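# Build the 3D model from these lines:
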Amino acid sequence: MSEFNCPDRRRSGIFNRPMALIAIIVGIIAALTANHSRAATPFPDAASARFSVTVSGQGPDIILIPGLASSGAVWDDTVMHLKGHYRLHVLNLAGFAGEPAGANTDGEILAPSVEAIDAYIKASHLQKPVVVGHSLGGLMALMLAKAHPEDTGKLVIVDTLPYVGVIFSPTATVDMVRPQAAAMRDGMVAAPADAFRAQQAAGTARLVTDPDNQAKLLDWSMTSDRRVLAESFYEDMTIDLRPDLAAINTPTVLIYPVAAGEDATTTEATYQANYATKPNMTFHRIDNSRHFIMLDQPAVFQSALESALK
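You can find the predicted model right below:
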C-alpha cells in the first residue's frame, strides 16, 4: 500500500487495517490448464485495450476483476477451484502488474474501463454473469451495476466500500478528501524508484500475512505503470457511490475480513452503515484475514464465494 501521508487507521475496527486501494498489489495471470481456455486477449484490441481477458472452464459465466495494481493472478486459486463448474473471465486491467497500459496511458481510467466491461459482456453475449470484484474491482462492479443494470445477475464484492474516503474519517466527503488524494497521486508519480519501493513494501506487509505473498504483491506493484496506478488511486478516492446505492438493485454479497485483534462488531457495523441504503445486500465475514482474503484464507474464501454464487 502506498504510504503518501496515509491516515492512521488504528483507531478502531476497519480503520485498523489498510484498504487495498492505496495498497499495491498482485502480478501476471498464470496460464490456465482447464479445457476451453485461451490466452489473455486484449479488449477491444491491443492499441485501445482497457484490459485483457483470460477465459477458462465451462458453465455459468463469472467475471473476476482484481483490485488496484493487481493482476488477475490474484484469482488463480479461486479459478482452479471453480473452473469445473463455471466459465471464468479473469480481467487484467491495463497498466497494472506488467499489463500494457493501452488506452489507460492518458486520461480517466475507471469509468472508461467500466464501459469496456459492459462492451465485453455484450460482445461476448454473456447472459447476466456474476461479477466478482476485489477492492477497486468491487467499486468497478458497483459502477457497472449502476450504469448498466441489465449486464449482471449478481455482484460479489470483496472488501470494498462504496466510498473508500471513509478510511480518513467516517464523515469524509469527496471535497474533504480530494486535496490529500491529489497530493498522494502526485507523490506516487514523482517518487524515486527506491523510495516508491520502500513505501510499497511497508504497505504490502499490512495487506496479506504470508511473506511470500507480500513479496509477490511488491513485485506486481513495481511492475505497474506508475501513471495508471496513481490516477486509478485518485479516482478511487474521489468516487462516492453512497448516494447511488438505493438505485442499485442488483443482488450483492459483500465478503469482508476481520484481522486478528480487530473488533469484529465495529468492523461489521462500519460496513453495514456504509451500505445501509443498498437493497438486496448480504454480508459475509471471514475471520483471521487481512485485505487479500483469497490469499490469506483461500479455502474459506472459496467456500464463501461458492455460497454467494448459489
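# from here on, contacts and neighbour counts on C-alpha atoms
Will do.
# Now do the strands in the stretch 51-200 of the chain.
Ranges of strands in the stretch 51-200 of the chain, per DSSP state E, counting those that start in this stretch, are 51-57, 61-65, 87-93, 130-134, 154-158.
# so can I have a markdown table of those showing distance to Ala147?
Putting the strands of the stretch 51-200 of the chain into a markdown table (distance: least, Cα to Cα, whole Å) gives the following:
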| stretch | distance to Ala147 |
| --- | --- |
| strand 51-57 | 19 |
| strand 61-65 | 17 |
| strand 87-93 | 19 |
| strand 130-134 | 14 |
| strand 154-158 | 14 |
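# Am I right that Glu306 is in a helix?
Yes: counting by DSSP: H, G, I helix; E, B strand; the rest coil, Glu306 is part of a helix.
# how many neighbours does it have?
Per other Cα atoms under 10 Å, the neighbour tally for Glu306 reads 13.
# now Thr223
18.
# In CSV, list the strands of the stretch 51-200 of the chain along with mean neighbour count and distance to Ala202.
As requested, these are exported to CSV (neighbours: other Cα atoms under 10 Å; distance: least, Cα to Cα, whole Å):
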stretch, mean neighbour count, distance to Ala202
strand 51-57, 24, 28
strand 61-65, 25, 25
strand 87-93, 27, 24
strand 130-134, 26, 21
strand 154-158, 26, 22
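# Figure out which of these is closest to Glu115.
Nearest of the strands of the stretch 51-200 of the chain to Glu115, taken as Cα to Cα: strand 51-57 at 11.4 Å.
# Could you also give me the structure for this next sequence, so I can compare it with the first?
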Amino acid sequence: MKLTTALRPVCAALLLVSAAFSAPRSAAAALHFTSEQATATPDNPAAHPGFTVRVVGKGQPMLLIPGLTCPGAVWDETVAHYQKQYQCHIVSLAGFGGTAAPASTSQLLQNVRDQLLAYIQTQKLAKPTVVGHSLGGFVALWMSSTRPEAVGPLVIVDSLPFIGAVQNPAATVEMVRPMAEGMRQQMSKSKAQPAQQRQMVSGLVTDTARITQVTRWGLASDPATVAQAMYDMYTTDLRPEVARIQQPVLVLGAWAAYQAYGSTKESTRAIFEQQYAQLPRHRVEMSEAGKHFLMYDDMQWFFQQADAFLREQAVAKK
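Predicted structure coming up:
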C-alpha cells in the first residue's frame, strides 16, 4: 500500500508494521474471561484468554497497554520510571511479540476491552491511570468510553480514535470497511522477510538496538491476530464515543518521521485535534523529533509530559 502526502503518522506507522505478516493459523473457540482467573501479583502474572499481566511496584494502579505486535516489555523503561510511585500492571496482548495466540480472533479488540475492564474490577483497581501506545491507546480510549467510571486519567501515545479517517475526515466505517477487509486478507497471505520487516520498523523507531528488538517482536507475532487487530481498528470509529470519557486525557503525537510525505507539526496536530474534538478534557502535545515509539525516541520529553500531567491529576484529586 503506497503512502501518499495525506497519510499521517499514526496510520502510516500501523500500515508499515501490518504489511509484514504471513498466513494466519486456525482459530477455535471465542475468547472468554471469568473471575476465577488467577490473581495478579508481582510473583504471579495473571493469564487471561486475551492477555497476560505482570505487576511491578507499589502505589496507585497504572495499567500499561502496548501497541501492535509489541509485548508488555515495550514499557520496561516506563515501568522503571514509575514503579516507585505506581503499582504497574503491564499488559501483554495474546498473539503479539511471541506470546501465545488467542483461541479466536472474532471480535478481538472488543473482547480485549471487556476483559481488561473485568480485570480492573476483579483486581479492585481504583480508577487506574491507563497508558496506551498506538493500538494500546485505542483500546484505552475504548475502555474509558465504555465505562467512564472504571478508569482514571489516560496517557495516549501516538494513537487516534479512528485511523480509517486519517486521509478523509468525512470517512465512515462503511466507507473504509472494503479497504479494511482487503487489507486483512492481504496481510494473511503475505510473508515478510526479516530484512523487509526491519526496514519497515526503521520508519517507526530511531535507535538501532530498538529497531532490532521491535523487528523481532513483529516477526514473532501471530499474523491472524495482527490482521484482525488492524481490521478492528479500521472498522471502529470512537470519535463520537470519546464524548463519554469523563477523565482528563493527555495525547502525545508524532510527526517528524513523515515530513517526507508532506506532514508538518501543525498539520498533524490539526488531525489529532479534529479526531479528539468531542473529548471534553484533553490536551494534545506533539514531539519535535520522535517517531512512532515516543517512549523510546523522545524519552525525556515523554516523561516530562507524562510526569507533569500525572502531577496535575494528583493535585486535583486532593
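# Any idea what the TM-score is?
Here the TM-score for the pair of chains, by TM-score structural alignment, normalised by the length of the first structure, is 0.86; 285 aligned residues with a Cα RMSD of 2.0 Å.
# So for Val228 of the first structure, which of the strands of the stretch 51-200 of the first structure sits nearest?
strand 87-93 (9.9 Å).
# Show me what that closest one packs onto, helices and strands only.
strand 51-57, strand 61-65 (3 or more Cα pairs under 8 Å, 6 or more residues apart in numbering; DSSP states H and E).
# mean distance, that strand to its aligned residues in the second structure?
Comparison of strand 87-93 of the first structure with the second structure after fitting gives an average deviation of 0.3 Å (mean Cα distance after the TM-score superposition for the first structure).
# Trace that strand over to the second structure and give me the residue numbers.
Using TM-score structural alignment, strand 87-93 of the first structure lines up with residues 87-93 of the second structure.
# got the contact list for the equivalent of Asp244 of the first structure over in the second structure?
Across the two structures, Asp244 of the first structure finds its equivalent in Glu241 of the second structure, going by TM-score structural alignment. Neighbouring residues of Glu241 of the second structure by Cα atoms under 8 Å, 6 or more residues apart in numbering: 142, 145.
# Name the residues that touch the longest helix seen in the first structure?
As assigned by DSSP state H, the longest helix anywhere in the first structure is helix 174-190. With contacts defined as Cα under 8 Å, 6+ apart, helix 174-190 of the first structure is touched by 2, 4-5, 165, 168, 196, 226-227, 230-231, 233-234, 237-240.
# ok, those residues vs His291 of the first structure, which is closest?
The closest of the contacts of helix 174-190 of the first structure to His291 of the first structure turns out to be Ser2 (Cα to Cα; 14.3 Å).
# does Val56 of the second structure really touch His89, like I thought?
Yes: using Cα atoms under 8 Å, Val56 of the second structure makes contact with His89 at a distance of 6.7 Å.
# coming back round to it: centre of the chain versus the match of strand 87-93 of the first structure, how much separation?
13 Å (Cα atoms, centre = their mean, to the nearest Å).
# same check, this time on stretch 176-183 of the first structure
With Cα atoms, centre = their mean, you get 21 Å for stretch 176-183 of the first structure.
# contacting residues for Arg54 of the second structure?
40-42, 44-46, 88-91.
# Let's see that with 7 Å instead.
40, 42, 45-46, 89-91 (Cα atoms under 7 Å, 6 or more residues apart in numbering).
# ok, back up a step: for Gly102 of the first structure, find the nearest of the strands of the stretch 51-200 of the first structure.
Smallest distance to Gly102 of the first structure across the strands of the stretch 51-200 of the first structure (Cα to Cα): 8.0 Å, for strand 51-57.
# The closest one against the second structure, how far on average?
For strand 51-57 of the first structure, the mean deviation from the second structure after alignment is 0.4 Å (mean Cα distance after the TM-score superposition for the first structure).
# Show me how far that strand is from its chain's centre.
Worked out by Cα atoms, centre = their mean, strand 51-57 of the first structure lies 17 Å from the chain centre.
# Please apply the same query to stretch 283-295 of the first structure.
Its chain's C-alpha centre and that of stretch 283-295 of the first structure lie 13 Å apart, by Cα atoms, centre = their mean.
# From the rest of the structure, what touches that stretch?
Outside stretch 283-295 of the first structure, the residues that touch it by Cα under 7 Å, 6+ apart are 19-20, 159, 207-209, 253-260, 296-297, 301.
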